[in-house]
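Novice: Mind folding the following:
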Amino acid sequence: MQEKTYIGSDILVKELLAEKVEYIFGYPGGAIMPVYDALYRYSDHIHHILTRHEQGAIHAAQGYARVSGKVGVCVSTSGPGATNLITGLADALIDSTPIVCITGQVPSNLLGTDAFQEIDVIDISLPVTKWNAQITRVCDITYIIRKAFYIARSGRPGPVLIDITKDAQLQKDIFQKTICQEVSNFHPYPQVHENNIKTAAALINSAKKPLALVGQGVTLANAEEEFKAFVEKADIPVASTLLGLDVMDSVHPLFVGMLGMHGSYAPNILTNQCDVLIAVGMRFDDRVTGDVNRYARQAKVIHLEIEACEIGKNIFSHVPVLGDCKESLPLLTEKIRKAAHKGWLAHFRIMQRKEEKIIQEDLNPEKDDLTMGEVIKWINQYKDKDAVLVTDVGQHQMIASRYFNFSSRKSQITSGGLGTMGFSLPAAIGAQFGARDRQIICLVGDGGLQMTLQEFGTILQDQLPIKIVLLNNNILGMVHQWQDLFFEKRYSSTELLNPDFMQLAKAYDMQGRKITRREDLQKALKEMFELKKACLLEVVVKKQYNVFPMIPSGAAVDEVRLA
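Specialist: Alright, predicted model coming up:
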C-alpha cells in the first residue's frame, strides 16, 4: 500500500505535535502562510497565540519556556518578521532559554535575488543562536525540526532558529516518525570526573569560611533539591545571581542575599573574605564580579558548570567540576562531611545590619512619596505563595530582586544578561500559558511598558488574568541614577511625558486603577489579586530615587556603596 503524503507545512506541524508542542506564539505573513494554513487544520491540537509584534512572540515563548521547563515555540514570516526576532534570540541565548523559532522564507529559486521580504536570517541570527538551519527541501523537515528541539533543550539550553522556504512548505513527502537522540560532535552532558569531585569535597571539608554562589543553571537542571541538600549538609551560606533567586526560598536561614551590582551588602563584601567559593550553575558575569582582578583573590574556587567554555572564562577555577549539576551535586554531597559554620554565618548577619537604613527607607518610608520597595512589600502580603514574578529591566527590577519573596521554584522571570526593556509584558503572557494555574504578576516601569504595550491586545484577545503593576516615576530611572551619580547630574533624555495609562487600560477592556497615596495602596493591591481578570495597577512612585547598595562599574565587589 502506498504511504500517504503530506505537504511540507503539514509535516512541520505534525513534527511539532510529535514534540508535544501545545502553544505557539507568532504573527503571520506571506512567506509563512502555508504553515498558518496547516495550523488552522490542526487547531484542535495546537493553540496559536497571535501577538501584536514578533518581538512579543519571542519574549512570550521565552516566558513560557522559563516557567514550564519546556521548549517555547514562535513563528514569524520572512524579512522584517524574522529580523524582529533577533533581540529575543540574543536574550534567550545569554539567559539559556530553550526556544525554537520558525521563520518563513521566500521560495528557494528566489534566494539571493533581493526578493520582496527576503533577508538572510541565517547569517544575521548566527551569533545569537545555539544552532540555526535553513530548509529548502520538504524531505529535510522532519530531521531538522527534531534536531532543533534536541539542541534547544539539551545541555545548556538555548535558542534555535529554523528558516523554511515557501516552496519547501508546499512540496509533498511522506511523514516519517523519527526521534533525534544525538547529534554528531554535540555532547550536551559531559562526564563528571570522580577525581574532581574528591578534590572539591576535600576543599569544602577543610573550609572555615565557605560561600556558595547559585545561578539559574540549578533551575535549568531541575536540581533545586540537590543543591539544598548540599548546602544544608555543609552549612554553607548561599548568595544568588539575579537569575538564581528562585532556587532557594528567600527566607531560608542559609540564604544571604543577591550578588552583584545592586546585590546585598554582606555577600558582596564577604566574597572577598571567604576561603572557598563554590559556584554552581552560574557564569561569573561582570555584574556579579565587578573588577575581576580584585575578585575573591584569597579564595579557592570550585566551579560546577555544564558548559566547558564557561569554566575559567572570567574567573580562574582551582577545581573545575564539569557536568550536569543534577548529577554532580549528589556526588559532591555524598563526599562532604556534615559541618557547622555558625560563626561565619553570624558574620553575614552582622554585615546585613549595615543595610538596615536602606531597607527601612525602601520598605517603610516616612516621607510622602511612595517607594518601589513598599509596593513590593505589600505585593508579598497579598500574592499567592506560588506566584510568578515577571519583571522588566531597570530600577524596579533591582528593587524586586531585593525584596520579593521567591518561595517556589520557577517563580522569577526576567531579562538578565541582555537587559531587554519591554521584556516583561510579553514574557508574562507566555508565562500565563506555561502555568495556567499560577498567578502571574508583571512588574514594569513606565519606560519598559511603552516598548511593548501593544501586547495589551494579546491579553484582551486571550482573556489572560495577568496582574500588571506599573511603577511610574515618569523617568528612565536607572539611566537617571547613573547620570546623577557619575555624570554630574546631567539628565540627558531621561524625562518621560507619559500617556494616560488608565485610558489605555480602558481601551483594551482592562480594569485599571491609579494610586498616588500611600493609604490607598494596600486595598488596591488586595483587590487586584482578588480579581479573576487582567488588571493594570499604576503606582506613582518617587521620582528622584537611587537604588542602593551599588557597586560602581569597574569597582571591586567589596567597594559596594550604601549611598
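Novice: can we go C-alpha only for contacts and neighbour counts from here?
Specialist: Noted.
Novice: Tell me which other helices or strands the helix or strand hosting residue 160 touches.
Specialist: Residue 160 belongs to strand 159-165 when elements are defined using DSSP states H and E. Secondary-structure packing of strand 159-165 (3 or more C-alpha pairs under 8 Å, 6 or more residues apart in numbering; DSSP states H and E): helix 86-94, strand 99-105, helix 121-125, strand 131-135, helix 141-153.
Novice: How about residues contacting stretch 464-477?
Specialist: Residues from elsewhere that reach stretch 464-477 (C-alpha atoms under 8 Å, 6 or more residues apart in numbering): 372, 394-396, 428-429, 432, 439-447, 449, 459, 494-498, 528-529, 532-543, 545.
Novice: Helices along the stretch 201-350 of the chain, start to end?
Specialist: Here the stretch 201-350 of the chain has its helices, by DSSP state H, counting those that start in this stretch, at 216-220, 224-234, 265-271, 286-289, 325-335, 342-352.
Novice: Tell me which residues of the shortest one come out buried.
Specialist: When you say that, I think you mean helix 286-289. By neighbour count on 16 or more other C-alpha atoms under 10 Å, the buried set for helix 286-289 is 287, 288, 289.
Novice: circling back to that earlier point, show me the one of the helices and strands packed on strand 159-165 that comes nearest residue 235.
Specialist: Evaluated over the helices and strands packed on strand 159-165, closeness to residue 235 peaks at helix 86-94, with 31.3 Å, by C-alpha to C-alpha.
Novice: tilt between the closest one and strand 159-165?
Specialist: If you take axes from the mean of the first three to the mean of the last three C-alpha atoms, to 10 degrees, helix 86-94 sits at 140 degrees to strand 159-165.
Novice: Please identify which of the buried residues of helix 286-289 is nearest to residue 253.
Specialist: For the buried residues of helix 286-289, the nearest to residue 253 is residue 288 (22.1 Å; C-alpha to C-alpha).
Novice: Any chance of the helices and strands packed on strand 159-165 in a markdown table with mean neighbour count as columns?
Specialist: Shown next, in a markdown table, are these (neighbours: other C-alpha atoms under 10 Å):
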| stretch | mean neighbour count |
| --- | --- |
| helix 86-94 | 23 |
| strand 99-105 | 30 |
| helix 121-125 | 17 |
| strand 131-135 | 20 |
| helix 141-153 | 22 |
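Novice: Could you export those to a markdown table, including columns for distance to residue 416?
Specialist: Listed next are the helices and strands packed on strand 159-165 as a markdown table, based on distance: least, C-alpha to C-alpha, whole Å:
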| stretch | distance to residue 416 |
| --- | --- |
| helix 86-94 | 8 |
| strand 99-105 | 16 |
| helix 121-125 | 20 |
| strand 131-135 | 21 |
| helix 141-153 | 19 |
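Novice: One more sequence to fold, the one below, so I can look at both together:
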Amino acid sequence: MSDSPQTTTSDLIVDRLRTWGVERVYGYAGDGNNPLLGALRRAGGSPEFISARHEEGAAFMAVGEAKYGERVGVVSSTQGPGAVHLLNGLYDAKLDHAPVVALVAQQHRSALGSGHQQELDLQHLFADVSSPFIQFVAAPEQLPMVLDRAFRSALANSQPSVVILPHDVQQAPAPDLGQSHGEVVTSPRWTTGEVIPRGEDLDAAAEVIAAGEKIGILAGRGVRHAQEELIALAERLGAGVTMSLLGKPYVDESHPLVAGTMGHLGTTASAHVLQECDTLLIIGSDDPWTEFYPVPGTARAIQLDVDPAMIGNRYPVEVGLVGHAAPGIRALLERLPERGDTPWRREVEEQIRIWHEISRLRSEVPARPLNPELVARGLSARVPEDAQLAVDVGSAVYHYVRQMSLPTSVPAHVSSTLASMGCAVPYAVAAKEVAPDRPMVVLAGDGAMEMLGINELITVAERWRGWGNPRFVLLVLHNRDLAEVSWEQRESEAEPRFDASQEVPRFDFAAYAEQLGLHGMRLHDAAALDRVLDEAFTVERPVVIEVLTDPDVPLLPPFPHGRQMLESMRQGLAAEGEAGKHGLQLLNHYAEIEEQRR
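Specialist: Down below sits the predicted model:
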C-alpha cells in the first residue's frame, strides 16, 4: 500500500496554475489557505510561493507581475482580514487594467452563515472589484473549470478575477471528472486575435484628419505594442504627441514631436498641444483629466480603442475606430498623405523646446536642502537602458513625469488611476522576480515608504540574493511632508498646510536599510548628488538612498492651467505666515520661469 498522500483539490489547483504558466504566487499565510500552501510546498517551488509582509503588499506584487511581465499575476490570502487587505491592490489592477487572479480562502462550507470567526460575505466584498468574474467554489468538481474561467476572464478583460475557496474544499480529495451530469470539463487555453477597425470608419477618420491643420495625439497604455506606428503617424501628420501617465513609458520622449505627459502633473508643451489643436486623435487612452483635453467643440476628435465601451468615454468624438492600436494606425496611415513641414509642426517643436528649457531651469532652482526635481533629473540620467522603474504615488510622480525622460526599453509603472500610495516597493519586488537580471530603480516619497514601503523592504532583504543581478536602487525623497496633498490644499482650497495631517514622522531610511543588510546612503548636499548616484549604481546589493528634499518646491500645474491656480496657492501660503514665505518665493520663481519662456 502506498504511503504517498492523497491528491487533494489544492494539489489540483496548483497543477492547474502550473498549466496556465504561473511561475509565482504572492501572498501571506493563514489558517484559511493552509491547504493550498501545503500543496505549493509539495509542488517543490513550481509555482514558487513568495511571502509578502502584508496582504496589500502581496496584491500589489501580483499587479506588478501583471504589469512588468504582461501575464496574469496570482495572489493568495486567508479569509477575513486577509481578504480585506487584498482590496487596494485588486482595485489598482481593475483601474489600470492588469490581469490578476486572487485565490481567497473562506471558512468551511458547513460553518457559513453562523457568524464564524473571520467569516465575511466575500462575494459581496469583491463584487465590484472583480465584477467580470467572482466565483465561490461550492464543490471540488467545480475545479479546474472555475480556474480556467478566472484566467480567461482576467486576460480578456484585463481586470482581476476572484476565486473563493472554502477550507474544506481545499482539503477534499481531487475529483475524477468525467461526463456526469453537472460536471463541466474545460481546458486551460486562451488566445486573442488582431482587431482592425472597419474600412468605412477609417475613411471617415481620414476625412476628419484631412480637414484639420493642427493635429494632436493623446496616446495611452494601448500603444505599448504600437510604438513605431505611433511615431510614424505623428511624423506623417506633423502632429504633437501627448501621453497619459499610463502611456508615458511607451512613447519615445526624445522625439521632437513628443510633448510629454498631459494633465495636472504634466508638461506645458502637452497643455499647449491639447489646448491649441483643432483635431485630436485619442489612441488607447481613457485618461480622466478631462479639464486638460481641448475645450469641447474646439477640436474634432477621433478615438481608436480595442474596447468599444471606451469610445467617447472622456471626450465627444466624431469618429470611433474599434481595433488594436498597431493595425489600426497602419490602416489609417494608408489613407493619409505626407504633410511635410507645416506651421503647426514648427509650433509644436518650439513648444517642446521651450518645455525642455523650463524643465531644466526648474530643476536648477535653489532649494533647502535639495530640489527634488534636480534629484529626479540626476536619477534619470543614470537609469540603465535595460533597467526597470517603479514610481510611488505622491509628489514623486510629478518629478518622474517632468524630469525623467527614459528610453522605451525601460518599463516604468505606477498606480495611475487608483493612485494608491505604497505601490512602488511591492511592484519592484515583482519586477525583479519577473526579470532578475535587469537592474531595478525605485522612486518614492517618505510618506509612501512609511505607509507600506518599509514593510516590503523586508521582502527585498529576504529575496535579493536569489536575483541574477542584485542592483536595486531605491531613492527616497525625504521631506517630512505629504507634499502632494499640502499643495492640493493650497491650490484647490486656498488653505494653508495642516501640520497635524501633513507632517511625516522622522524615519532613518538609510539606517533601516543597513539594519536589513542592505546598503544605506544619505544625501543632503547638492554638491554630492552626482557622486552618490554614481556610487549607488555600482553597489552589488540593494541600495536605499535617503535624499533630504525641500517640501516647498511647488507642484505647479502646467500653464495655462497653472496660471489660474497661482492666486489660490499664494493665498494658502500667505495663511501659513512665516512658514509659508519660502514656499511663496519658490512658487513665484517657478511662475516667472514659465512666463518668461512663453
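Novice: Please dump the helices of the stretch 201-350 of structure 1 into JSON lines; it should also carry distance to residue 469 of structure 1 for every row.
Specialist: What follows is the helices of the stretch 201-350 of structure 1, written out as JSON lines (distance: least, C-alpha to C-alpha, whole Å):
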{"stretch": "helix 216-220", "distance to residue 469 of structure 1": "25"}
{"stretch": "helix 224-234", "distance to residue 469 of structure 1": "29"}
{"stretch": "helix 265-271", "distance to residue 469 of structure 1": "27"}
{"stretch": "helix 286-289", "distance to residue 469 of structure 1": "26"}
{"stretch": "helix 325-335", "distance to residue 469 of structure 1": "35"}
{"stretch": "helix 342-352", "distance to residue 469 of structure 1": "29"}
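Novice: For the equivalent of residue 280 of structure 2 over in structure 1, give me its contacts.
Specialist: Per TM-score structural alignment, the equivalent position to residue 280 of structure 2 in structure 1 is residue 277. Listed by C-alpha under 8 Å, 6+ apart, the contact set of residue 277 of structure 1 reads 210, 211, 212, 213, 271, 296, 299, 300, 301, 302.
Novice: Let's see that with 7 Å instead.
Specialist: 210, 211, 212, 299, 300, 301, 302 (C-alpha atoms under 7 Å, 6 or more residues apart in numbering).
Novice: For the second one, which non-adjacent residue is closest in space?
Specialist: If I follow you right, that is residue 211 of structure 1. Nearest residue to residue 211 of structure 1, sequence neighbours excluded (C-alpha to C-alpha, 6 or more residues apart in numbering): residue 277, at 5.1 Å.
Novice: Then the first one?
Specialist: Leaving aside its chain neighbours, residue 210 of structure 1 sits nearest to residue 276 (4.7 Å; criterion: C-alpha to C-alpha, 6+ apart).
Novice: How much space separates the one you found from residue 344 of structure 1?
Specialist: Residue 276 of structure 1 is 12 Å from residue 344 of structure 1, where distance means C-alpha to C-alpha, to the nearest Å.
Novice: which of those two has more neighbours?
Specialist: With neighbours defined as other C-alpha atoms under 10 Å, residue 276 of structure 1 and residue 344 compare such that residue 276 has more, 25 against 18.
Novice: can you give me how far the helix ranked longest in structure 1 is from the chain middle?
Specialist: Longest helix in structure 1, counting residues (DSSP state H): helix 54-68. In terms of C-alpha atoms, centre = their mean, to the nearest Å, the gap separating the centre of helix 54-68 of structure 1 from the centre of its chain is 10 Å.
Novice: how about the nearest residue to residue 77 of structure 2 once chain neighbours are set aside, what does it touch?
Specialist: Distance criterion C-alpha to C-alpha, 6+ apart; nearest residue to residue 77 of structure 2, sequence neighbours excluded, is residue 104 at 5.2 Å. For residue 104 of structure 2, the contacting residues are 76, 77, 78, 79, 83, 163, 164, 165, by C-alpha under 7 Å, 6+ apart.
Novice: Tell me which residue of structure 2 lines up with residue 149 of structure 1.
Specialist: Mapped onto structure 2 by TM-score structural alignment, residue 149 of structure 1 lines up with residue 151.
Novice: ok, and the closest non-adjacent residue to its match?
Specialist: That would be residue 101: by C-alpha to C-alpha, 6+ apart, it lies 6.7 Å from residue 151 of structure 2.
Novice: show me the residues around the closest residue to residue 420 of structure 2 other than its chain neighbours that make contact.
Specialist: Nearest non-adjacent residue to residue 420 of structure 2, counting by C-alpha to C-alpha, 6+ apart: residue 393, 6.1 Å away. Residues near residue 393 of structure 2 by C-alpha under 7 Å, 6+ apart: 414, 415, 419, 420, 421.
Novice: Residue 393 of structure 2 belongs to a helix?
Specialist: No - counting by DSSP: H, G, I helix; E, B strand; the rest coil, residue 393 of structure 2 falls outside a helix, being coil.
Novice: Do a quick rundown of the strands in the stretch 401-550 of structure 1.
Specialist: Applying DSSP state E, counting those that start in this stretch to the stretch 401-550 of structure 1 gives strands spanning 412-413, 440-445, 467-472, 511-515, 535-540.
Novice: can the contacts of residue 104 of structure 2 go into a markdown table with extra columns for neighbour count and distance to residue 456 of structure 2?
Specialist: What follows is the contacts of residue 104 of structure 2, written out as a markdown table (neighbours: other C-alpha atoms under 10 Å; distance: C-alpha to C-alpha, whole Å):
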| residue | neighbour count | distance to residue 456 of structure 2 |
| --- | --- | --- |
| 76 | 30 | 17 |
| 77 | 32 | 16 |
| 78 | 28 | 19 |
| 79 | 27 | 21 |
| 83 | 24 | 18 |
| 163 | 24 | 25 |
| 164 | 23 | 26 |
| 165 | 27 | 26 |
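Novice: And these, which is closest to residue 188 of structure 2?
Specialist: Nearest to residue 188 of structure 2 out of the contacts of residue 104 of structure 2 is residue 163 (C-alpha to C-alpha; 15.6 Å).
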